[in-house]
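[1] Build me a model:
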Amino acid sequence: MLTEREEQIVELLRRDPLIGTDALAAALGTSRASVNVHLSNLGKKGVILGRGYVLAEQPSAVVIGGANVDFKARSTSPATPKTSNPGHGSMTPGGVGRNIAENIARLGDRVHLISVVGRDPMGENLLDHTAASGVRVEHVVRTDRSTGTYTAVLDADGELIVAIADMEATTELGPEQLDDARDVITNAGVLVVDGNLGLDTLDYALDLSHGVRTVFEPVSVPKAMGLKNAIDHRVDVITPNRDELAALTDAPTRTDRQVRSAARVLHDRGVETVWVRLGERGSLLSTADDQVEIAAVPTEVEDVTGAGDAMLGAFCHVLLASGTSEEAARFGHAAAALTIASAHTVRPDLTPRLVRAALSKETST
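    Below you'll find the predicted structure:
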């Protein structure tokens, strides 16, 4: 994993590969000797190759999953069921897979999205925004179906009351479309597949991903139930909440002990890491050798939408930098806290420095 100073140097080298050490030192406000130490470390980490500061091509992330438009309605006071409530609404780019990809891109990593959107104005806007955020969208399929939508109703405190997802367009994503992106998938540093995929599509994606570190995000209880038999010995990381874990394992998850036991069921089925989201409490990071509880980073709640996607995007950012799963999970919690404190589903100002600052603040308290 790169230090903050190393990331700054890499960014300067990307802008000008022929920049000298004196110019680097001046730009960073440090000494030439200090720059040389950092350059040496970057060479040891394989980030720069030989003379001329040629940057090694970093492995990319690939995300296969849903892309849609989010419609959010938030009550201005505690919501009363079965009647009209005053509030306000918004329309933003969304979709679990798309959100994860945008978070990864905003953290500075190369990422490809494989998904489906309609040939309608919503689809055009969705693609334009996603590409502008840095996500590669060459493998997003266009369909005559309407672009998918996710409609969420939030209480006055930003907590989700109910949501309806129309992801019919995603059914157009099949093995044939994945085959067109075969090289991108097989050469990925990290592959994320979400539960919006059909069973045959997920099967084919996991066939292609042999040897690639693969993360499965279940998305919801019904989708977890429909895909649970496809993951055995084919997925490295699964990121369920408590209810999704129960659906994947047919085991109770009401108590902490039951959650730990259910996670071990997935280890027995060949899953290396099970990262269970526990809401305000944080998460349980479970491996075959250890189970660690990780506290959530406290924050003011503005809107919970997109928090899980930020967590997983930040998690993948650290995995791409060869960090440990525990480092990745802690980084993910900090990114989620920043997102919850924002009105945005994906924070447009998200950077590794911002996440590290949130994480450092929590560590020092």
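[2] all contacts plus neighbour counts: C-alpha atoms, from now on.
    Will do.
[3] what's the neighbour count on residue 324?
    When neighbours are counted by other Cα atoms under 10 Å, residue 324 registers 13.
[4] Distance-wise, check it relative to residue 331.
    For residue 324, the distance to residue 331 (Cα to Cα, to the nearest Å) stands at 11 Å.
[5] Isn't residue 359 up against residue 331?
    Yes - assessed by Cα atoms under 8 Å, residue 359 is found in contact with residue 331 at 6.9 Å.
[6] Between these two, tell me which one has more neighbours.
    residue 331 (26 against 20).
[7] ok so the more buried one is a strand residue?
    No - judged by DSSP: H, G, I helix; E, B strand; the rest coil, residue 331 forms no part of a strand; its state is helix.
[8] Hmm, it is touching residue 312, no?
    No - the pair residue 331 / residue 312 is not scored as a contact, 9.5 Å apart, by Cα under 8 Å.
[9] Quick one: residues contacting the residue nearest the centre of the chain.
    Nearest residue to the geometric centre of the chain (Cα atoms, centre = their mean): residue 313, 2.3 Å. By Cα atoms under 8 Å, 6 or more residues apart in numbering, the contact list for residue 313 reads 100-104, 332.
[10] Second input sequence below; structure requested for side-by-side comparison:
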Amino acid sequence: MEKQRKDGEVEAVPVVIGGMVLDIQATSSIPPHPRTTCPGQIYYVQGGVARNIAECMTKLGAQPFMISALGFDMPGNLLLEHWKSAGLRTEGIRKHKDIKTPTVCHILDVTGEVAAGVASVEAVEMFLTPEWIQRFKHTIHSAPLLIIDANLSPPALEVSCRLAAESNVPVWFEPVSIAKSKRIAPIVKYITFASPNEDELIAMANALSSQNLFRPIERNNCSTDTLFQMLKPAIWLLLEKGVKILVLTIGSDGVLLCTKGESISWRICLEKTQQHGFSRQLFENMTSSCPSNLYSDSKVLERSPNFLAVHFPALPASVVRLTGAGDCLVGGMIASLSTGLDVMQSVAIGIAAAKASVEVDSNVPSQFSLPTITGDARIVYSTAKLLQHQSKL
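    Predicted structure coming up:
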């Protein structure tokens, strides 16, 4: 049942819809050889794009409502018990004897990057049905933000977006993978935020253009400005098709925040924001040291009235593994937006959260240090740079 406040209204919390996955992560101690085993380490890690985002939000003081599906098997029991132990709500998590809990096996190289993997996540599409999602329509209607991951089937994505549109709830689309990122095409008109990496951006642009107009970018150690100019046609297409704010991850170079006709200081409407505990301190620390509306002055808007792009650098980190970085970037941003911070302040916190995630074995750190997160976010915010635009795309 949907949780209601004393006044009868459904509680306004961010809603996250998507996969909860058990990640089996194997790291070889030596270069692996085909057709045989090699020594190394194997870990069971709580995973799934949507689950990771929701857990990160929780650790930063937000209280997301999770809509997902799990089986009554070992991976499902492990994921559900972890969720309960964190004090998180389970009403939106569908449990069924026929569900085979989504599981992914990753082979990681010595740098922490995924070298190969096998994913068994069909249950997300089979059991996260439009009918199950519609059970929580009032929670979605009341949400400050809806987050959907592209593991959902196209009908489930469609109904999620329609429910959000009924109450003008902003929608965040997380592409998940190159193949699944293309699922944005039928729903792009509903999307407020999208958070692809470079390869997902190209795939999404091709899906939206109905032709393979865009090719993967050959980096060749180019500058961020040069990379931006190469990616700009694909970025512009997504913005033209309806995405309001694009959060483009560019690996160790950080994040490009791009908008068309949308304020770079976008924020959630005040009556839907929540601040308590960690999130209140996060809000207070950021607002006292990182002024809002950094690029909202008339001179900036005159120079680029319809297209703004800001580069946020990544932070140096002692990398253990990289599998949770993108999800913690998104989770950090959404948690920050939910407190009332603007989108630029939220990107800075997202990058700080991503840095914390790559320095631990799990996808999401067991806890975040408030001084470290806010200190790192200040560094990112103070070094963000408005990118120069050529007059022609």
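[11] Can you pull the TM-score for these?
    After superposition, the two chains reach a TM-score (TM-score structural alignment, normalised by the length of structure 1) of 0.80; 308 aligned residues with a Cα RMSD of 2.0 Å.
[12] Select from the contacts of residue 313 of structure 1 the one having the most neighbours.
    residue 101 (35 neighbours).
[13] which residues in structure 1 does stretch 353-363 of structure 2 match up with?
    Aligned using TM-score structural alignment, stretch 353-363 of structure 2 spans residues 335-345 in structure 1.
[14] Quote the end-to-end distance of the matching stretch.
    First-to-last residue span, stretch 335-345 of structure 1, Cα to Cα: 12 Å.
[15] what comes into contact with it?
    So stretch 335-345 of structure 1 is contacted by 92, 94, 99, 296-311, 314, 346-347, 350, 355, 358 (Cα under 8 Å, 6+ apart).
[16] Equivalent analysis for stretch 366-384 of structure 2, please.
    59-60, 278, 281-282, 285-286, 289-290, 310-315, 344-345, 348-353, 356.
[17] Now with 6 Å, please.
    311-312, 348-349, 352 (Cα atoms under 6 Å, 6 or more residues apart in numbering).
[18] can you redo the residues you listed as JSON lines with distance to residue 185 of structure 2?
    Compiled in JSON lines, the contacts of stretch 366-384 of structure 2 are given as follows (distance: Cα to Cα, whole Å):
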{"residue": "311", "distance to residue 185 of structure 2": "26"}
{"residue": "312", "distance to residue 185 of structure 2": "27"}
{"residue": "348", "distance to residue 185 of structure 2": "29"}
{"residue": "349", "distance to residue 185 of structure 2": "29"}
{"residue": "352", "distance to residue 185 of structure 2": "31"}
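[19] Which of those residues has the largest number of neighbours?
    In these, the most neighbours by other Cα under 10 Å go to residue 349, 34 neighbours.
[20] so residue 166 of structure 1 sits right up against residue 147, yeah?
    No - using Cα atoms under 6 Å, residue 166 of structure 1 is not in contact with residue 147, being 8.7 Å away.
[21] Give me the more crowded residue out of the two.
    Comparing residue 166 of structure 1 with residue 147 by other Cα under 10 Å, the one with more neighbours is residue 147, at 25 against 14.
[22] residues in structure 2 aligned with stretch 111-128 of structure 1?
    Going by TM-score structural alignment: stretch 111-128 of structure 1 matches residues 64-81.
[23] Ok, stretch 260-272 of structure 1 next?
    The aligned range for stretch 260-272 of structure 1 is 232-244, by TM-score structural alignment.
[24] ranges for the helices of structure 2?
    For structure 2, the helices defined by DSSP state H cover 49-59, 74-85, 122-127, 130-134, 137-142, 154-166, 178-181, 198-209, 224-241, 278-289, 298-303, 325-339, 343-358, 370-383.
[25] Distance to residue 191 of structure 2 for these - can I get that in a markdown table?
    Converted to a markdown table, those look like this (distance: least, Cα to Cα, whole Å):
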| stretch | distance to residue 191 of structure 2 |
| --- | --- |
| helix 49-59 | 16 |
| helix 74-85 | 28 |
| helix 122-127 | 20 |
| helix 130-134 | 18 |
| helix 137-142 | 15 |
| helix 154-166 | 8 |
| helix 178-181 | 13 |
| helix 198-209 | 13 |
| helix 224-241 | 10 |
| helix 278-289 | 25 |
| helix 298-303 | 23 |
| helix 325-339 | 15 |
| helix 343-358 | 15 |
| helix 370-383 | 25 |
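[26] In structure 2, what residue corresponds to residue 155 of structure 1?
    Using TM-score structural alignment, the partner of residue 155 of structure 1 in structure 2 is residue 109.
[27] ok, for its match, nearest residue in space, not its chain neighbours?
    residue 115 (5.7 Å; Cα to Cα, 6 or more residues apart in numbering).
[28] isn't that neighbour right up against residue 32?
    No - contact criterion Cα under 6 Å: residue 115 of structure 2 and residue 32 do not qualify, at 10.9 Å.
[29] Next, count neighbours for residue 168 of structure 1.
    Other residues close to residue 168 of structure 1 by other Cα under 10 Å number 15.
[30] now do residue 113 of structure 2
    Neighbours of residue 113 of structure 2 (other Cα under 10 Å): 16.
[31] which residues does the nearest residue to it once chain neighbours are set aside contact?
    Computed as Cα to Cα, 6+ apart, the closest residue to residue 113 of structure 2 that is not its neighbour in sequence is residue 322, at 6.0 Å. Each residue near residue 322 of structure 2 by Cα under 6 Å, 6+ apart is listed here: 112-113, 358.
[32] Looking for the alignment partner of residue 322 of structure 2 in structure 1.
    Aligned partner of residue 322 of structure 2 by TM-score structural alignment: residue 304.
[33] now that match: how far from residue 275 of structure 1?
    From residue 304 of structure 1 across to residue 275 of structure 1, the span is 19 Å (Cα to Cα).
[34] Next: residue 57 of structure 1.
    Taking Cα to Cα, one finds residue 57 of structure 1 at 29 Å from residue 275 of structure 1.
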